[in-house]
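**Q** Predicted model, plus sequence, below.
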Amino acid sequence: DSGQTWRQFEWLNESLQARDIAFDKSGEAWVLGDNGNFYSMDYRKKINLQTNRGNDDFDNIATNNIRMWFSNNGDGSHDPFTDGNGLYWPGGVNAINSAIFEDGFLWGGVVDGDTVVHGSTYRYGLQPGNILENGQAADPFDDSFYIWRANDNWPIISDMTAQRMEFDWNNWPSQLGAPYNDINQDGEYNPQTDNPVKYGDEMYWMVMNDLDTARTNFLYGSDPVGVEIQVSIYAYQSELLRDVVFKKYKLINKSGKTITDMYFSFWSDPDLGAAGDDFVGCDTILNLGYCYNGTNNDNIYGIPPAAGYLLLQSPVFEAVSSDSAYFNDSWHSGYRNCDLSSFIDFTKSALYPDPIMGMIEGTHQTYNYMTGKNWNNTDILNPHTGKATRFMVAGDPLMGTGWYEGSGWPGGPAPGDRRMMLTAGPVTMNPGDSQEVVYAIIMAQGVNNLHSIAELKSKAKAVGEFYYNGDFIIAIADENTPGPDRYSLAQNYPNPFNPITTISYTLPVTSDVELSIYNILGQRVATLVSEKQQAGLHKIRWDAGKIAGGIYYYKLEAGKSFSETKKLVLIK
């Protein structure tokens, strides 16, 4: 009709996209985007016809070799559309083999004499949104409580994903607690000068709370308290971190009440390929809980991998002045980080059963597990020594020592479906206090089921070194161990920085390399490398002491065709 009934829409950028568009009964237009979601034309609202959970939002990170689902109701590694496994590896966005069915973060403590447990396992006990100054939950249907995404590559991406990235970058919810770099130091987020604090090459951020009575009761029967949880999920594309996803939880006690004897747990139901042939274990030195195959062949993976949950940063408590603890991305004297305090192997048996859901008994059973007791508050006994322990299956299946599943557990269960939970605590949270807990989910594969554990522990050590030092301690490889198979450029660390940072990259073959720094006008301000270099990992230290603070870009050109650019922020 010569355009008489056509409608013109304003997009977030000038790129024209071919997209399916639907209209609701009110006449509002919705565009079909990624993951089956429909977005409003300003990209401010999102709905999915396959779910009906209010404003609960779902997304998945596939920045590297892992593809992992998550939600702003606390659910983790679980596909909301299939109600099935939600962590896939390897292959990233194209991964088809599943390693984890579901996982979630829990906290438990004592409030006014009552034991409470909140978070998420098979059921979610959280709702989207922050807690207001009056102690009430914000409207969970507010559109600002969706899952935000920080990726500074959106200017060079031309699909629907870039629309979202640009919107999130320009409207970063600093007012909700999302971290950002206040470059101009005016106390407000301004996308022209400031930028989100972006851990990794890509990061997702969301805020939740425990003030929905129906949800907290549905989980384990506890009543709401008033704890706000801010979550950052991020990953790196570098060769050394491509099998790792990080999850950072910040908890703020906005209840006006003191929470004593508080524990923080990460729970998981790992289905490592086939679900019925798994074992689990823990390494108390590494603060690592892990799942591995009980046999040397898996119906899904063939050679079975191992999956691990590494406690990187635990809650803190006040200590003597000579002690120090890591929180808020730096070290602080006068505090200490808690040690790993317990590990539980749920064997789906009468001896170590899953806690009851939807009833207050489930709260007490879960909390007993958190403290290192059995579900009924009796001691857990090491089958070798007969003595009480808070750490189940903490032996070494590689060396054949201690209590471990299989031959290391006299009369123990056969390989099967497992759950596990690693816990740190206890601490006290007074009104207004905050705590941080950081985990790394790691995948590894060796030449058999036990060698996969060895590979996993090696990666866990390297990830710990990276998290605290921004660097790796790499074991000397066998001479037949292959080097990197592709060019890659990592995000500089630390970032933001003042005035020294390190830039890492890998070369698969001997290559001509040029690494340069540019300002926002595209002018080159420094050339760090301009030479032929051998294959392998290279780390370049840049001292920007004589450079003005601001946003810069570093560009790596290597070989005949590789070129990649990343952003760095110098704060002075």
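**A** Noted; the coordinates are in hand. Numbers count the residues shown, from 1 in each chain.
**Q** use CA for all of it now, contacts and neighbours both
**A** OK.
**Q** now the closest residue to Ala319 other than its chain neighbours: how far from Phe145?
**A** Among residues not flanking Ala319 along the chain, Tyr335 sits closest, at 4.7 Å (CA to CA, 6 or more residues apart in numbering). Distance of Tyr335 to Phe145, given as CA to CA, to the nearest Å: 33 Å.
**Q** alright, now check it against this:
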Amino acid sequence: MHTIKKWLLGLAGLALFATTAQAHVNPNHNKQPRPNNNSSGINFRENCSVAVARIDQAINNVRARLTTGGDVWWDGDAGIYVVPKVPAGVPPVSSIFAGAVWLGGVDPAGNLKLAAQTFGRGSGDFDFWPGPIDPVSGQTTQEVCSKWDKFFVVTGAEIDQHLANYNKAKLAGIPYDPALIPRGVKGWPALGNQFFFDVHLFELPTASQGLAGYWDEDGDGTYTPENGDYPVIEIRGCTDNPQYPDEMTFWIYNDAGNTHDESNGDKIQMEVQVQAFAYVSSDQLNDMTFQRYKLINRAVESIDSTFFAMWVDPDLGCHLDDYVGCDTLRSLAYIYNEDAVDGSPGCSCPSGNGSVNTYCEDVPILGVDYFRGPTDENGDEIGMSSFTYYNNGGVGSPPPGTTDPSNALEYYRYLTGSWRDGSPFTYGGDAYQEPTQALKYAFTESPHVQDGWSMCTAGLPFGDRRTIQASGPFRLDPGAVNELIIGVVWVADQAYPCPNIRKIQDADDISQGLFDACFDQLDGPDAPDVDFIELDREIIAIFTNDTVRAISNNAYEAYQEAVPGIGGTDVEDSLYLFEGYKLFQFSGPDVGVADLEDPTKARLIYQVDINNEVGRIFNWEQVEVDNSNVEEYYVPVLEVEGSNRGIRHTFRITEDQFAAGDRRLINHKKYYFVAIAYSHNNYLEFNPLTIVGQRKPYLQGRRNVGDKTGNRPFYTVIPRPIVDRKLN
């Protein structure tokens, strides 16, 4: 059925153009002379202008640049996938330079259709433009592209507030006032949203494939937030258990708005709807981001030998000293450093655009998990069918056949798992023209395995690599709707050189488990609502919980949640139960719940818990060892020192935990506080030798944290004197 081999052989005589890329962080990738794509016929519609909208995804410990032109994680000049996220004034270090989805296939006439984005933003060359495609004509217009050159953002806090408002109105037997619907919920671009025009000043299309995902509470087939509908993560097969993250960003782009100046390929007529989302947490999830691409084929004919891929240019700080590899069991691409110091030379990293910030001696590892690829014409899901890479031709002296693509055919060859010149990847060395067997996955062993195949054990020279995680071949039919879902994971400060990748695998297992569970995660008990009484150099905090269970899962302090993986609620001790509260002071407004373990940013003021047999609570954490011959082991980590004096709801605060010298509160000064609730379960005492039992008896709540009226993860409080007022 697939014509790929015959088609590629027919094009084998095409010459390979190998120009040299510039050796700097914003590479001028190889470009062939641009053909004249202007039709001699009359064009009655105006082509789309290039995308200009940009936004930073920054809800957790990652600050990731998003754009509407088919590429992400950079601004056209520098990489912006900054992790850890740092405050203003601290030099940011990026772990990725750029990323994009690639698409390619062959039409019935044998013409190559291809859309791909790499570094064209820097020169104004694009294959993608903002907005949807008309489902009938398969075209778009400048007006549509211009209107949709924007992002639609909703936070979990907005959805929480929306659901609380809706449930209160429902319980009171009154209509939900649309004026109370938070803006992110009200302006969500979901099918049939009557409020969309009021928020964004243009109308939604009515395509049968829908738009942004939502939970249809009233079952009417359209998005009606006034009836309890709300935004959700849209994933095939996850319709019965709606979930939403702490922040979600949606946008649409297409490849039909203009000529493909990046790849010089012919249009596919593909519409791409993107959901980028992330979570705030106190574990590895705080260093992760996720992207779900919904790809809708608006063409009227099938495309055979089709491939989809996620292309990434990963730069762990400095772009000159990175290695790449893959874990085929996890569909995970990972990026690590060549040696123990990020930079060349030393901790510096000169480039054509000035020096690049580096991780210096605290070098992380980054991974990209290819959760889901497209489905073929029979409805069977295609996973990661190849993992390949290529080199920046301006860094070092890589063979020309392994460098940046310069035309549609060369992009397509990389999509199919071949080199730029059409030769296969082969086992060993740099995988280029080795006298061994052909393969589809490069560098499949962990770098720390001395007799395995990795860039580290192969001793490859310095270079700037890009990775391609692809799915195919398959036939793409008209109207087909596919998904491409990825998660980016990151772990800090690993042992180099030739690191053990166990930590990035563990982090990826968390992200994969979350995906497998349709992004349903343990919530823990909702934090209490906190009211503050501001007095003269004194603050009183008062904890309350909403008594409606549809609004607070800790109503009447009766939270309970099933422990995953040990059976149903009929299993003895199968539930996490509410145990207590903690009240913290933050050092400033740039601190969040992910910083609770950092005493320079957050300090515990009060802890109260139920008077029962539960006192000190430990969770068990795995310790990584540098010696590959020694097994990793588990150690207990104290999470709470229970006082066992019963629950309190009022707390007197008179001291600044971060003050030097006189610690008394100062009137008219801003102070920052947060309260969290926590729960406990110990269904079976953990045995670190057999690794059996409850590793996490302590579970901290993640919802309703901070001041929801200001959408902040903390409360701002200002002590002030109470003075009598005299009337004239």
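**A** Nice, thanks for sending it over. Predicted model, so just to flag it, every value in this text is computed and none were measured.
**Q** Can you calculate the TM-score here?
**A** The TM-score (TM-score structural alignment, normalised by the length of structure 1) is 0.69; 435 aligned residues with a CA RMSD of 3.4 Å.
**Q** returning to what we had before: which of Tyr335 and Phe145 of structure 1 has more residues huddled nearby?
**A** Phe145 (24 against 19; other CA atoms under 10 Å).
**Q** Touching, that one and Ala137? I think so.
**A** No: between Phe145 of structure 1 and Ala137 there is no contact under CA atoms under 8 Å: 11.9 Å.
**Q** Identify the contacts common to those two.
**A** Residues touching both Phe145 of structure 1 and Ala137 (CA atoms under 8 Å, 6 or more residues apart in numbering): Gly129.
**Q** Determine the longest helix present in structure 2.
**A** Using DSSP state H to define each element, structure 2 has its longest helix at helix 156-172.
**Q** Who are the packing partners of the helix or strand just after it?
**A** Of the helices and strands lying after helix 156-172 of structure 2 in sequence (DSSP states H and E), the nearest is helix 183-186. The contact analysis (3 or more CA pairs under 8 Å, 6 or more residues apart in numbering; DSSP states H and E) places helix 183-186 of structure 2 against strand 152-155, helix 156-172, helix 196-200.
**Q** Could you list the residues in contact with helix 183-186 of structure 2?
**A** So helix 183-186 of structure 2 is contacted by 152-155, 158-159, 162, 195-196, 199, 225, 230-231 (CA under 8 Å, 6+ apart).
**Q** Can you tell me which of the residues you listed lies closest to Asp315 of structure 2?
**A** Minimum distance to Asp315 of structure 2 across these is 27.4 Å, recorded for Val153 (CA to CA).
**Q** So what does the closest one match up with in structure 1?
**A** Counting by TM-score structural alignment, Val153 of structure 2 lines up with Arg149 in structure 1.
**Q** Please name the nearest non-neighbouring residue to its match.
**A** Arg149 of structure 1's closest residue in space is Tyr204 (CA to CA, 6+ apart), at 4.4 Å.
**Q** quick one: the one you found and Met165 touch, right?
**A** No: with contact defined as CA under 8 Å, Tyr204 of structure 1 does not count as touching Met165 (10.6 Å).
**Q** would you list every one of the strands in the stretch 351-500 of structure 2?
**A** Ranges of strands within the stretch 351-500 of structure 2 are 365-372, 386-391, 425-426, 438-439, 465-476, 481-491, based on DSSP state E, counting those that start in this stretch.
**Q** Quick check: which of the ones you listed is nearest to Leu171 of structure 2?
**A** Of those, the one closest to Leu171 of structure 2 (CA to CA) turns out to be strand 481-491, at 38.3 Å.
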